[in-house]
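1. Structural data only, the sequence is not supplied:
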């Protein structure tokens, strides 16, 4: 027996188990070393062989049986006794361990006495060269070697990943599993005649450099993604995890190869979904912004180089409200297909959200090309869209800005394109506008106006003026129209034509409209208590008050709060607001009219409806737009239109009010053709409530209205 202390190599992937076994062996005077894996154990044995090995049977990677098989197959290590430690009492596992070459088995938790006895006996047999034991070991080794190839292949084939063992010296495969053959289409014999280079994994020089041993005599594990070539000419994307094992004077490269085709496809799908609009398949806002940044960088020195175009479908909300969102989605899909035909191969089309789209146009020294594209967009929109049997005509408002003339920063270009698009809408829609410095100034001014309006709502800066309505024939004031006015601090009175559209676009009109209704009802009550007596007040209602507010509730609450008869309140709506969400609008108006509230259509004749269509709505009055009244005494066409409106309205039992009456001749014409009421400067301009009270008092005293005005 050797005079030096026997060395025992403890192999287990659990640190606690290694430490416990070392503690149990310490009293016996053994020197212990440890390894946390089968790979590390093989490396340790290759560096310095121990006298005995205690190894866990099951471990990640190369397990105890595989380590035993490798060691017993090598003449240099075949005589090292191996005690296999297992946590499971399983006959099959013990048989596998014995076939792998283990001399003894211990079950966890390891009994200290049994451990010392087995270690001592195995070392004694080893040192004494017991012939019988040697014969047994030899028989086990022969049996193990006989079954080695079958066991190894069975183990390799048990994994769904492809396993490839490569000799670094020859750069050829020394073993592959069935998964490898199935993945690449080769037979095992064909694979063993090839190497990684033939599969396109890397060049010979690259592989040699990749697996060059370090000064410490180790080869670092590698993880890489490559494309392998199959026998039939196809390719497969794989992830390869390579580790190296020293076998004699050669390194065996163990490659675990996993097919990542499905992962790549999933990644591509996720990337596509993250950068594209699900509905239309076009690039989305994020992709558009990224593409614009890249395009501007790439063409920074060109002049001009790029046009950024924003476009928005006009009145798209009407389609959603009248035909439903499914039809709206179908319209967007069809429009996207048409839009794509308007640009070149180098250009970009994206859906930015809702009904808003963006284009990046490559300009060949000609900014006018952007106008040409805008013209094409108008042309492709001209034919009606067929939405499941419904024909819909759509137009678009287009805003254009040019790099680098308008700006070099992508964010600035986007802002300018949006500003130009808004200008196109303000110009009447169905057109395009290029960005100018004035547009930017207007945008800043609008932003300031919107901010001031929000403060005005909070601070109650609004006031109602009232314009009287005159009953023709009797020359008596039969009502007034409430008109919103705003005395902006530091600016004075602001034209309603400037601030009312902003209230409507921002949605503030819902809140302001509620205030108007309540204030009008309060004024009705005040006049009813005055000597002049009650007078009917009409208030203007915006379409958003139907779609987003609680118009019916607002009206009924105001009437009740101020104890006002419903007949003294009249609601005025434009034709356009009537067409928005018609079913909901019709139901709301019907409910209010059932309470006695009257309904009037304002600016009739300028919209796209007809009397026959309006017949569906509960309407009491029509107001002829000032555009027809202005020249009614001098223009035969206007006179004919006014006469036709009066005649048709009366046939439907609807009263007619002419607005914008300024001359006695206009009044005489309207009286002669049976118009019911007039409103305009001939009667009175809009006045604060106290002046209207005075006007009505004068009228009650038989002072001519025109003189009082």
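-> Sure thing, it's come through. Quick caveat, the model's predicted, so the values are computed rather than measured.

2. contacts, neighbours, all on C-alpha from now
-> Fine.

3. Now do the SS call for residue 45.
-> Following DSSP: H, G, I helix; E, B strand; the rest coil, we place residue 45 in the helix state.

4. Distance-wise, check it relative to residue 676.
-> Per CA to CA, to the nearest Å, residue 45 is found 113 Å from residue 676.

5. any idea how far residue 547 is from the closest residue to residue 328 other than its chain neighbours?
-> Nearest residue to residue 328 in three dimensions, chain neighbours excluded: residue 320, at 5.2 Å (CA to CA, 6 or more residues apart in numbering). Residue 320 sits at a distance of 12 Å from residue 547 (criterion: CA to CA).

6. Double-check residue 482 against residue 520; I have them as touching.
-> Yes: with contacts counted by CA atoms under 8 Å, residue 482 reaches residue 520, the gap being 7.0 Å.

7. list residues touching both of these two?
-> Common neighbours of residue 482 and residue 520, counting by CA atoms under 8 Å, 6 or more residues apart in numbering, are 464, 537, 539.

8. Presented hereafter is structure B, for comparison with structure A:
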């Protein structure tokens, strides 16, 4: 049986030791147009799954050998098993069996005797949700502009490649590429032309490297290439030189000829780093050395390349003193309800006014803060300041709105997080219902047991919880059932081309529909045009956030917007 992507009809794997049950299920499913494979026990089911990659598994619980519960748990660890829905069909109807099914990774559970009308609807719904989830997952791990592996996916692939290189005893080269003066092209020709250029660069890179080499886009104008099995540094240099030559050819952007060059840093495993993180960091350092050497060249990493690392260290030292020097401030970005046009929330966004460097972008200090642990005290300051400001607005008679505060993964790991939030709310006098905590998908999956306990305590306290940048991280619907989430925020990468890209439109529509089926609210981020707002409103999105409404602004600039006499309308938002 060939893989499911070779056929339009979904493939369903039926697992049951009873031949009569398998026969009845096969006939019912084939009448509805599905392809069917059968397995008589859990062991055979795992073999068929690994070979055929079915779209849905119907699994009996009690079977000889490997039972359905065990098979389901093992299936989840197979390639693609984490995204394939499993429906347990069994005569067991006690609570312990139901709990065991879900703990084993089952997506749903139905009892025998089978009610065929119910089963048909359940199968249809699970397949529809699974297709949408897989599309979300693909976009979560691939850059939507170039379809190359994104930062998270590339990091996983680099880790796998370094592990393989270690086992084989072979060197590996990592090329870190940054386009030269890309901002000038963006600013002069527009973001549309910039996007076309990035797509063309991705195509040329993929075409010019060797078969089996892995090209990724980390973001912006940064690309990376994994070159496995290099015989020498000279071989890596030849590939880098080939990339420079290929990129030196003119690009045609909307009938305009554009020239672009690149700076490339090269790090070799195991000489320049024994793990994927160190290798990526050192290739990045080498790339900046190539920039310093006049651009349009490549440089190998050397231990002497410490200037940028020293700058990073100085930034971290300044970051440690920024809190006590009161250098941080908050800006707020409104969230507007699409149906009423009213402001329903404000996301608190931190800014750093450095005494020497001026305004430091969050992208330059959030990651160092996370890595050093400084994000915890900084996060507490943000939480307190935002709650204090929200209460101040209420005391001034302004419109009552929720204030949303981002929680980092490291903050979520703090065992005293609930006490911290409770203390801040008590000290500021803010009712918990006016606080929303925004979490990322990846952060809540890092410690499932602790996270679940923490989030339920916050929920019981009355604090609202939202998933930020939905669709860019873990992207599995299963955690939405386990955690008390109130809101999904559609990532701006899906919103940007929502009116022109069918994939983005389909993903956004699916997220809205799935969220509402789970009784969750939906907020779309990065809304910049009236057309985007109308698209989202037509599909039932609850609220929007972005430059169409307002840029992030200081608290003082929101006083008029929150004044009780001001009536917000959808016309004013646009």
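-> Structure received. Only a predicted model underlies this, so the values are computations on that prediction, with no experimental measurement involved.

9. Please report the distance of the equivalent of residue 684 of the first structure over in the second structure from residue 285 of the second structure.
-> Aligning on TM-score structural alignment places residue 684 of the first structure opposite residue 550 in the second structure. To residue 285 of the second structure, residue 550 of the second structure is 37 Å away according to CA to CA.

10. Repeat that for residue 208 of the second structure.
-> From residue 208 of the second structure to residue 285 of the second structure the distance is 24 Å (CA to CA).

11. When those two are compared, which one has more neighbours?
-> residue 285 (25 against 15; other CA atoms under 10 Å).

12. element containing that one, please.
-> In the assignment (DSSP states H and E), residue 285 of the second structure maps to helix 276-292.

13. tell me the centre residue of the first structure?
-> In the first structure, the residue lying closest to the centroid (CA atoms, centre = their mean) is residue 274, at 7.0 Å.

14. Just the strands from the stretch 51-200 of the second structure, written as ranges.
-> With DSSP state E, counting those that start in this stretch as the criterion, the stretch 51-200 of the second structure has strands at 56-59, 86-90, 108-111, 172-179.

15. right, I mislabeled it, should have said the stretch 51-200 of the first structure
-> Using DSSP E, counting those that start in this stretch, strands in the stretch 51-200 of the first structure cover 52-56, 82-86, 104-107, 162-167, 172-176.

16. Just put these in JSON lines and tack on distance to residue 552 of the first structure.
-> Formatted as JSON lines, these follow (distance: least, CA to CA, whole Å):
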{"stretch": "strand 52-56", "distance to residue 552 of the first structure": "81"}
{"stretch": "strand 82-86", "distance to residue 552 of the first structure": "81"}
{"stretch": "strand 104-107", "distance to residue 552 of the first structure": "83"}
{"stretch": "strand 162-167", "distance to residue 552 of the first structure": "72"}
{"stretch": "strand 172-176", "distance to residue 552 of the first structure": "79"}
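
17. I'd like those strands laid out as a markdown table, including mean neighbour count and distance to residue 229 of the first structure.
-> What follows is these, written out as a markdown table (neighbours: other CA atoms under 10 Å; distance: least, CA to CA, whole Å):
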| stretch | mean neighbour count | distance to residue 229 of the first structure |
| --- | --- | --- |
| strand 52-56 | 27 | 39 |
| strand 82-86 | 25 | 42 |
| strand 104-107 | 18 | 45 |
| strand 162-167 | 23 | 14 |
| strand 172-176 | 20 | 15 |
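
18. between these, which one is nearest to residue 385 of the first structure?
-> Relative to residue 385 of the first structure, the nearest member of those by CA to CA is strand 162-167, separated by 54.8 Å.

19. Give the aligned range of that closest one in the second structure.
-> Going by TM-score structural alignment: strand 162-167 of the first structure matches no residues.

20. Which positions in the lengthiest helix in the second structure come out as buried?
-> In the second structure, ranked by residue count with DSSP state H as the criterion, the top helix is helix 116-141. Going by neighbour count (16 or more other CA atoms under 10 Å), the buried part of helix 116-141 of the second structure is 119, 122-123, 126-127, 129-141.

21. Which residue numbers in the first structure does that helix align to?
-> Under TM-score structural alignment, helix 116-141 of the second structure corresponds to no residues of the first structure.

22. Same check on stretch 175-194 of the second structure?
-> Under the alignment (TM-score structural alignment), stretch 175-194 of the second structure falls on nothing in the first structure.

23. So which bit of the second structure is stretch 464-483 of the first structure matched to?
-> Counting by TM-score structural alignment, stretch 464-483 of the first structure sits on residues 330-349 of the second structure.

24. Residues touching the matching stretch, excluding its own?
-> With contacts defined as CA under 8 Å, 6+ apart, stretch 330-349 of the second structure is touched by 350-351, 382, 385-386, 401-406, 523, 537, 541-546, 549-555, 562, 567-573.

25. Same question for stretch 246-262 of the first structure.
-> 43, 46, 161-169, 236-245.

26. can you check stretch 491-499 of the first structure too?
-> With CA under 8 Å, 6+ apart, stretch 491-499 of the first structure has contacts from 449, 453, 484-488.

27. Quick check: closest non-adjacent residue to residue 522 of the first structure.
-> Nearest non-adjacent residue to residue 522 of the first structure, counting by CA to CA, 6+ apart: residue 562, 5.9 Å away.

28. is it true that the one you found touches residue 523?
-> No: look at residue 562 of the first structure against residue 523 with CA under 8 Å: they stay out of range, at 9.1 Å.

29. Only the buried residues of the longest strand seen in the second structure, if you could.
-> Criterion DSSP state E: the longest strand present in the second structure is strand 343-354. Using 16+ other CA under 10 Å as the test for burial, strand 343-354 of the second structure gives 343-352, 354.

30. next one: stretch 333-343 of the second structure
-> Buried residues in stretch 333-343 of the second structure (16+ other CA under 10 Å): 333-338, 341-343.
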